[in-house]
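A.B. asks: give me coordinates for this.
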Amino acid sequence: MPAAQPLAAAPDRPYHHGRLREAALAAARQAVATDGHQALSMRQLAQQLGVAPSALYKHFAHRTALLAALADSLHVELLDRLLATQREEPQAWRAMEVAARTFLGFAQAHPLLFRMMYDDEVINDPDAENRLPALQATYDTLLALGQRAWPGLDRASVQQRLIGFWSTLFGFATLRTHGMLKSYMVGAWQQGVLEDQVVATALGPRPEAR
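C.D. replies: Next up, the predicted model:
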């Protein structure tokens, strides 16, 4: 009787050795970037990863928790870029301008991820403040940067400027990613011309050099 052959080793999967959470976030990111977050299913994601849905639920209590974790990881990416900008660009006004263009560039390059990050399901979840710490960290970083970019303004005034700054950028990014900027609005203008105008409007008048 021939000797039994040893079983082939199972292929290493990304969820081995405690990496299921990271693998799930990576797979969810790809799924959302391709099909949008509304199509994301915990069951289908588990099937793609080769695990039971219950394994995913050990890391994410429900779909909204998964989306929030993904959104937070994307906010971390944007925050890291903002912090890198500050290190590379000591002039606060210029750093604010680069931050604005970075945000607009991210939204244009990743429209479906951008929509998910600010969708009502994620941003207005009752536990959103706990699940999205990078969002507040980004705000705090921009507030500190704004206090240098707009010298002479008190904290409350800088906060008001930041709301205008954010509203302008977010509004333009939303219009662009939703295809709402029609040809009769923009004519033959290049995207760069529009973006220059939006960033200038978001920043407002530059303070006089002292």
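A.B. asks: from now on I want contacts and neighbour counts done on CA atoms only, so please keep to that.
C.D. replies: OK.
A.B. asks: for the protein, just list every one of the helices.
C.D. replies: 20-35, 42-49, 53-57, 63-88, 92-109, 111-117, 120-123, 128-131, 133-149, 155-177, 183-186, 191-203 (DSSP state H).
A.B. asks: most tightly packed of the ones you listed?
C.D. replies: helix 111-117 (a mean of 22; mean count of other CA atoms under 10 Å).
A.B. asks: separation between Pro126 and Thr64?
C.D. replies: Relative to Thr64, Pro126 is positioned 11 Å away (CA to CA, to the nearest Å).
A.B. asks: for the helices of the chain, which one sits closest to Pro14?
C.D. replies: helix 20-35 (5.8 Å; CA to CA).
A.B. asks: which elements pack onto the closest one?
C.D. replies: Helices and strands touching helix 20-35, by 3 or more CA pairs under 8 Å, 6 or more residues apart in numbering; DSSP states H and E, are helix 42-49, helix 53-57, helix 63-88, helix 111-117.
A.B. asks: and the ones you listed as a markdown table, adding distance to Trp150?
C.D. replies: Output for those, formatted as a markdown table (distance: least, CA to CA, whole Å):
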| stretch | distance to Trp150 |
| --- | --- |
| helix 42-49 | 45 |
| helix 53-57 | 46 |
| helix 63-88 | 15 |
| helix 111-117 | 28 |
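A.B. asks: next, the structure of the following sequence, for comparison with the previous one:
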Amino acid sequence: MTRTTYHHGALRDALLAACLRLIETEGIGAVSLRRVAREAGVSSGAPYHHFADRAALLADLATQGFRLLTDQLTTARAAASSPTAALVALEQSYVRFAREQPGYFRLMFRPELSQPEKHPNTRIAGEAAFGVLADAVADCVAAGELSPERAEPTTVTLWALGHGLASLWLDGQLDKRGTIFGTTATELVDSVLDGIGGLLRADSGAPGRPGPG
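C.D. replies: As a prediction, this is how the structure comes out:
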């Protein structure tokens, strides 16, 4: 199959892949339906068979990203040795996703671009990703490792920490700090997450280190 002979189902996937490549190489500002069509090797009108406008294309791509993130978070949670260890594993997985999928990550949290209020699948996919963390915190409550009244603030704190570390790393800020501190960005992230793991274990009274993410 050549790039100019995509069948109907493959065309959509090819356009999404082309959009992701553009974001990763040139940034979100480079994305237009015409430019994505050119990148995919199809006519300028071809994207309109699947996407009403640029926002619809970006919404579908963001939905893909959230679903991929959900899958990775779910796997990390399932592999953890305890409810508390699962929270650290989720933080590790979140930061890893951002590093490995920067195109998705830079788009997924830009609602002014993907317009989730107009594209419910994107909103639902985003809530599913957040739900993995919320459910893991609920597991800690059920296991007696976290008090019920701390569930909500702990969930938001962990989300903010993971997202902040991921964003700082992608923007090169952790590399700068690492140079100053004589360490690497990876070591900085590991140190922060080890510290969070220690705090969680101290609160729960759980001994030992959490399992790897």
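A.B. asks: TM-score them against each other, please.
C.D. replies: Here the TM-score for the pair of chains, by TM-score structural alignment, normalised by the length of structure 1, is 0.80; 200 aligned residues with a CA RMSD of 2.8 Å.
A.B. asks: let's have the helices of structure 1 in a markdown table, adding distance to Ala10 of structure 1.
C.D. replies: A markdown table is the format used below for the helices of structure 1 (distance: least, CA to CA, whole Å):
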| stretch | distance to Ala10 of structure 1 |
| --- | --- |
| helix 20-35 | 16 |
| helix 42-49 | 14 |
| helix 53-57 | 18 |
| helix 63-88 | 27 |
| helix 92-109 | 37 |
| helix 111-117 | 33 |
| helix 120-123 | 37 |
| helix 128-131 | 35 |
| helix 133-149 | 37 |
| helix 155-177 | 43 |
| helix 183-186 | 55 |
| helix 191-203 | 50 |
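A.B. asks: so which of those helices gets nearest Arg210 of structure 1?
C.D. replies: Nearest to Arg210 of structure 1, of those and by CA to CA, is helix 133-149 at 12.5 Å.
A.B. asks: so how far is that closest one off the chain centroid?
C.D. replies: Centroid displacement of helix 133-149 of structure 1 relative to its chain, using CA atoms, centre = their mean, to the nearest Å, is 15 Å.
A.B. asks: that one to helix 63-88, inter-axis angle?
C.D. replies: 30 degrees (axes from the mean of the first three to the mean of the last three CA atoms, to 10 degrees).
A.B. asks: mean shift between helix 133-149 of structure 1 and structure 2?
C.D. replies: Taken over the aligned residues, the distance from helix 133-149 of structure 1 to structure 2 averages 1.4 Å (mean CA distance after the TM-score superposition for structure 1).
A.B. asks: state the span of structure 2 onto which that helix is aligned.
C.D. replies: Using TM-score structural alignment, the residues of structure 2 aligned to helix 133-149 of structure 1 are 124-140.
A.B. asks: what's in contact with that stretch?
C.D. replies: 63, 66-67, 69-70, 73-74, 77, 83-84, 86-87, 90, 146, 151, 154-155, 159 (CA atoms under 8 Å, 6 or more residues apart in numbering).
A.B. asks: please repeat the previous calculation with a cut-off of 7 Å.
C.D. replies: 63, 66-67, 69-70, 73-74, 83-84, 86-87, 146, 151, 155 (CA atoms under 7 Å, 6 or more residues apart in numbering).
A.B. asks: please apply the same query to stretch 112-121 of structure 1.
C.D. replies: With CA under 7 Å, 6+ apart as the criterion, stretch 112-121 of structure 1 contacts Val32, Ala33, Gly36, His37, Thr64, Ala71, Ala107.
A.B. asks: and for stretch 30-50 of structure 2?
C.D. replies: Arg3, Thr4, Arg12, Ala14, Leu15, Ala18, Cys19, Leu22, Arg54.
A.B. asks: so what's Val198 of structure 1 up against?
C.D. replies: Thr168, Leu169.
A.B. asks: ok, now with 10 Å
C.D. replies: Contacts for Val198 of structure 1 (CA atoms under 10 Å, 6 or more residues apart in numbering) come out as Ala100, Arg101, Leu104, Phe165, Thr168, Leu169, Gly171, Phe172, Ala173, Gly192, Gly204.
A.B. asks: show me what it lines up with in structure 2.
C.D. replies: Checking TM-score structural alignment: Val198 of structure 1 goes with Val192.
A.B. asks: distance check, its match against Leu161 of structure 2.
C.D. replies: Distance from Val192 of structure 2 to Leu161 of structure 2, by CA to CA: 9 Å.
A.B. asks: cool, Ala125 of structure 2 as well?
C.D. replies: From Ala125 of structure 2 to Leu161 of structure 2 the distance is 21 Å (CA to CA).
A.B. asks: go on, Asp175 of structure 2?
C.D. replies: 17 Å.
A.B. asks: what does Ile180 of structure 2 give?
C.D. replies: For Ile180 of structure 2, the distance to Leu161 of structure 2 equals 21 Å [CA to CA].
A.B. asks: could you find the closest non-adjacent residue to Asn121 of structure 2?
C.D. replies: Thr63 (6.7 Å; CA to CA, 6 or more residues apart in numbering).
A.B. asks: actually, Leu16 of structure 2.
C.D. replies: Using CA to CA, 6+ apart, the closest residue to Leu16 of structure 2 is Leu61 (6.2 Å).
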